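Okay, predicted coordinates and the sequence, questions at the end:
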Amino acid sequence: MSADTRGPVVVVGGGIGGLATALALQRAGRPVRVLERGARLDGGGAGLVLSPNAQRSLRALGVEEATRSRATVLTRTVVCQPDGRALARVDLDGRGASGALLGVHRADLVEVLAAALDPGTVELGHEVADVMGVEADLVVGADGIRSVVRAAMDVDVRPTHRGYTVWRALVPSGQDLAEPATLVETWGRGERFGVVPVADGWTYVYACVNADEGEPVADDLADLRRRFAGWHAPLPALLAAVEPGTLLRHDIRDLPPGRTPLHRGRLALVGDAAHAMEPNLGQGAGLALEDAVVLAHALATAPSLDAALAGYARARAPRVAALARQSRRVGRLAQHGHPALVALRDLTLLATPPGLARRASGRATTWQPPIPSATAPSPQEIR
């Protein structure tokens, strides 16, 4: 380890990836500042699903139990047709790739990570206009899909619209969920609806609809209520319970898989700044948490900053590119709008054994953090 792997780090962005990176670095004894342009940490985004790999990352960061205390343990996933007929059902038995999921408020995870940092680590209202002028041995871009740090790396990649839009909301308790402790997705023709129980009696709901980028809608909530009115219970009731003004809308964009270098010079990228992907695997937050753990480990074990960043990129690049491609494939499958293709898709899901579905998730969920030891080998990951 050299002086440049122990020097100060500036993290640009105070979201999940930025806070986790700062926490991982602090736990490794490295001085770090988080520069967040907002006046407060953003808890928006409604809910999250944390897979076993994300939970292991939280354990490595020392905040797994604090997060779990605010989460709902999900022991089953179900994919349905709009009439409620189950197409696929997977019980999560707590072992390996099929370990239980956690449903959590995004704001709760942000709060847990922020609370674990040293006081004064996060500097709010600090927008970075000149990345190269930031005084630090290492600048980490955790500033999302439109990253200013990635732009400063002169990387020729641009977000790509994927042909659909997602609406997200949190619904208060009071709705009778037919499948408690279960993540339920209902797939129609060019439309999807997800239901995720999260902590404190809240339910996270999301709706994906094929749409052009920026397609105008006079009243998003009223349109969704009309669109899903004939779908199975409790979906219409959940939409009826959404408070006006709380619905979040985002056109779905990603970065071309494998096209973004994870570091250049003294700049490095984590989370969506590095590998924004479609939200079809429930891995956006999880991969950002993994990035944080692996980057800190590389800096703690490599002989130089250059070697650490090269090791970080070797460990992360194949995995995040593979999962981004997989998420694109799932998105194409789930958002099919042609009746014949939808019928074939549904028959395929019905015929897929649960064990095969569990094995298919293994690429994402069996990941293990690197060994936290000064004598550990270069960061390695299960792929």
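On my side now, so go ahead.

drop to CA atoms for contacts and neighbour counts, all remaining ones
Fine.

so where do the helices sit in this structure?
According to DSSP state H, the chain carries its helices in the segments 16-27, 52-61, 64-68, 106-116, 148-152, 220-227, 235-240, 272-275, 284-301, 305-334, 339-351, 354-360, 362-365.

Can you check which of those helices gets nearest to Pro197?
Closest of the helices of the chain to Pro197 is helix 235-240, at 11.7 Å (criterion: C-alpha to C-alpha).

How far off centre is the closest one?
25 Å (C-alpha atoms, centre = their mean, to the nearest Å).

try stretch 280-297
Averaged C-alpha coordinates place stretch 280-297 at 8 Å from its chain's average position (C-alpha atoms, centre = their mean).

re earlier: in TSV: the helices of the chain, plus mean neighbour count and distance to Ile382.
Shown next, in TSV, are these (neighbours: other C-alpha atoms under 10 Å; distance: least, C-alpha to C-alpha, whole Å):
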stretch	mean neighbour count	distance to Ile382
helix 16-27	28	20
helix 52-61	23	10
helix 64-68	17	21
helix 106-116	20	25
helix 148-152	21	27
helix 220-227	15	40
helix 235-240	19	38
helix 272-275	26	18
helix 284-301	26	12
helix 305-334	19	9
helix 339-351	14	27
helix 354-360	13	14
helix 362-365	20	8
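
end to end, how far does stretch 234-253 reach?
From its first residue to its last, stretch 234-253 covers 29 Å (C-alpha to C-alpha, to the nearest Å).

hold the first one in mind and look at this next one:
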Amino acid sequence: MPQRAATIVGGGIGGLAAAVALHRRGWHVEVLERAPAFTEIGAGISLWPNALHALEALGLAGEVRARGAVEAGGGVRDRQGRWLSRTDNAELTRRFGHPLVVLHRADLLRALTEALPADSLRSGSEVYAVRDDGQGLVVDHRGGESRPELIVGADGLRSVVRRTVWPEAAGPRYAGYTAWRMITESLAEPPAEGAAIWGRGERFGYTALPGGRMYCFATASLPAGGASGSSASEYAELVRRFGSWPDPVPALLAAVPVDAVLRHDLYDLPPLASFACGRVALLGDAAHAMTPNLGQGACQALEDAVTLAHCLDGAPDVAAALRSYDRLRRPRTRAITRRSARLGTVGQLSWPPAVLLRDTAARLMPTRATLRSMTPVLGWTAPGAPSAATKSESH
């Protein structure tokens, strides 16, 4: 029996995870990546327990945890630096089976690429279109064309696969705020806990990376398209906006290299009618791009990849398997996309009475209630695995 073949468009986290999951089930995979190399620059990533369960299904959870950092805890602070809510990583692990792990995106991509045959990774392979020529599926790309049994569109917010196979789908919508991301140099005394500080129409967050470095991010409610294109200019803007914020923000900014600031406007996708069309499936940002307020973008892409491979495992009818994948993934990711958007709206409040009400409500919310509210998001496990939520609501 000939080996089944899949072409995965996009070599980010979701695409590579799907390739690993299919490869380990005996599929021949090729990953077409537009960029000249399989890597990411300048940013950290938070992997919540549900993402670690997905990586566990790929056989990579231990390796990824070894490359990352686990903080004792974190939470949300107000503009004066007072804690509004706290999160205990030990309690996360007890409830959901894994802690929150933070690492550099490039380290996660490295773990995924090392789990694949080198000849399956095709960088510099921009995809122009996906079509059916009457004899089968065709992927037109810089290197020629591919004729796989399965196509997976994992090519991000402005997906070529989505645009050509779902031409009527609505495009990305601006969330109303922009984001800066940066990594500090190694600090002699890094903060013991991470936090997100909520201001008025602005936020600043930080969390630990290995080696004494910190991953920092900031947001501000601004019109789209205002990025200067200069890291030095964006750094100056960060210092202007956040340089007088509570400790440790000034020290963190002082430890950020001036040429290492990334700025991107934030978008999400309106809901799609389906993540599957025949033998073509979408996953990750191509299917359900969301704002980063819950830290779930990459986590959901990893869930997608594991679920997709599970649905295809032993299934003779690829189109039917993809319909099952769609039924499992679309309702969940739609709910999380909405929840992330709502949290972003709350975090970006700027009217002083609304900010006061928000901060007071957050301060009065018991920690256990906050964790329980996250169970629908963090309690996911790979299909067929036992539930990750180890305690009932009564605990």
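Received it, and whenever you're ready, just let me know what you need. Remember, it's a predicted structure, so these values are computed and weren't measured experimentally.

Post the TM-score for the overlay when you can.
The TM-score (TM-score structural alignment, normalised by the length of the first structure) is 0.92; 369 aligned residues with a C-alpha RMSD of 1.9 Å.

returning to that earlier point: export the helices of the first structure to CSV and tack on distance to Pro159 of the first structure?
What follows is those, written out as CSV (distance: least, C-alpha to C-alpha, whole Å):
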stretch, distance to Pro159 of the first structure
helix 16-27, 19
helix 52-61, 25
helix 64-68, 31
helix 106-116, 23
helix 148-152, 12
helix 220-227, 24
helix 235-240, 30
helix 272-275, 10
helix 284-301, 15
helix 305-334, 13
helix 339-351, 28
helix 354-360, 27
helix 362-365, 23
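
Of the ones you listed, which is nearest Arg40 of the first structure?
Proximity to Arg40 of the first structure (C-alpha to C-alpha) singles out helix 106-116 among the helices of the first structure, at 11.2 Å.

what distance separates that closest one from the centre of its chain?
Distance, stretch centre to chain centre, for helix 106-116 of the first structure: 14 Å (C-alpha atoms, centre = their mean).

what's it in contact with?
Helix 106-116 of the first structure has contacts (C-alpha atoms under 8 Å, 6 or more residues apart in numbering) with 15-16, 19-20, 23, 41-48, 63, 66-67, 70.

can you check stretch 347-366 of the second structure too?
Residues outside stretch 347-366 of the second structure that contact it (C-alpha under 8 Å, 6+ apart) are 78, 83-85, 198-203, 220-221, 346.

Just among those, which is most surrounded?
Within the contacts of stretch 347-366 of the second structure, Trp198 tops the neighbour count with 27 neighbours, counted by other C-alpha atoms under 10 Å.

quick one, what contacts it?
By C-alpha under 8 Å, 6+ apart, the residues touching Trp198 of the second structure are Val76, Arg77, Asp78, Arg79, Phe204, Gly347, Gln348.

Counterpart of it over in the first structure?
Aligned by TM-score structural alignment, Trp198 of the second structure pairs with Trp187 of the first structure.

what does Pro292 of the second structure give?
By TM-score structural alignment, Pro292 of the second structure lines up with Pro279.

What of Val9 of the second structure?
For Val9 of the second structure, the aligned position in the first structure is occupied by Val12, per TM-score structural alignment.

and the gap between that match and Gly18 of the first structure?
Val12 of the first structure sits 7 Å away from Gly18 of the first structure, going by C-alpha to C-alpha.

what do the two both touch?
In contact with both Val12 of the first structure and Gly18: Val34, Gly141, Ala142, Asp143, using C-alpha under 8 Å, 6+ apart.

Keep only those of those that are in strands.
Val34, Gly141 (DSSP state E).

Trp245 of the second structure: what's it in contact with?
Contact analysis of Trp245 of the second structure by C-alpha under 8 Å, 6+ apart lists Arg79, Gln80.

Nothing else from me, thank you.
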